[in-house]
Every structure is written in structure tokens, then in C-alpha cells.
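S.K.: Sequence plus the predicted model coming up.
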Amino acid sequence: MEQLAAHTPLDRAPTRETEERYPERIGGLSVALAETFKIMYLEDKNSQTGHWEDVTVVLDRLL
């Protein structure tokens, strides 16, 4: 959230077509997050704070 707050607001609103694709995009990011957890922490069943930090670093670099 801090990163988003640091960005200047867009000078225009997204189109309806773009907004309609949000669920698809968010779903894809959720799957990517889950797969990254599975790859990095295959043995662990309970995510710890450090795991979340590591996984978000990977996803941030990819995005």
C-alpha cells in the first residue's frame, strides 16, 4: 500500500474494458503467488511473515 500511495494518480480513469479484465488479472496474480509459495517453501504448510516477505520480493521483481 505504501508503494501505491507514493505513485501519482493517473490522469484518466481506466476504460470499462480494462476494468472488466481486473478479476482475470487478479486471479492470475493470486495463482502466481500460490505457485511461488509452493516452489520456495514446498515443505512448509504454514506461511510465516518471512515467507511472505520473500515471496513478495520475487513477485515485485517479476512485475
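M.R.: Happy to help now that I have it. In this text, all values refer to a predicted model and were calculated from it rather than measured experimentally.

S.K.: C-alpha only now, for contacts and for neighbours.
M.R.: Fine.

S.K.: burial of residue 26, as a residue count?
M.R.: Other residues near residue 26 number 11, with proximity taken as other Cα atoms under 10 Å.

S.K.: let's bring in a second model and compare:
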Amino acid sequence: MTGGTDEDSGSTLATADANLSGTRELLTVLKRLLRTRSPRLLTRASTEPPAGSWRTLQIRNSA
């Protein structure tokens, strides 16, 4: 509940696996919705950007 981890529990890998499973399930549902509602967006979201096309974000200090 606190966002902390129990270093000795040995559950980190199981937690990561559960998170991936949940993400895959959600993406499956979203894919079905996008296929009918916005196929162009689905095609665009399913392709990887060309190498080197990621833009670096500049973080500004608000202080």
C-alpha cells in the first residue's frame, strides 16, 4: 500500500509477471475497440518508430 518493497520476499519477479499479464490483457481489449472505432490509430500504434526518432524530453526545474 505504501509503494515500498519487501526486499526479502522474493516476489519481485512474480509481481513483474503479473503486471505484464495485466497489461497484455488490457491491450487485447483496447485492440478490439480500436479495430472497430479507429483502425488508423491501431495501425499507427502497432508500428515502432524508426531508430533515432525518439525525441529527448527537456525537464525544466520549476524552482
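M.R.: Yep, that arrived. For clarity, every value in this text was computed on a predicted model and none was experimentally measured.

S.K.: TM between them?
M.R.: Once superposed, chain against chain, the TM-score is 0.41 (TM-score structural alignment, normalised by the length of the first structure); 37 aligned residues with a Cα RMSD of 2.8 Å.

S.K.: Can you show me the helices along the first structure?
M.R.: Taking DSSP state H to define them, one finds helices in the first structure at 2-6, 16-20, 22-40, 49-62.

S.K.: most tightly surrounded among those?
M.R.: Most buried of those by mean neighbour count (mean count of other Cα atoms under 10 Å) is helix 22-40; its value is a mean of 13.

S.K.: Which other helices and strands does it contact?
M.R.: The contact analysis (3 or more Cα pairs under 8 Å, 6 or more residues apart in numbering; DSSP states H and E) places helix 22-40 of the first structure against helix 49-62.

S.K.: what's the next secondary structure element after the longest helix along the second structure?
M.R.: Across the second structure, the longest stretch assigned as helix under DSSP H is helix 12-37. Using DSSP states H and E, the next helix or strand after helix 12-37 of the second structure towards the C-terminus is helix 39-45.
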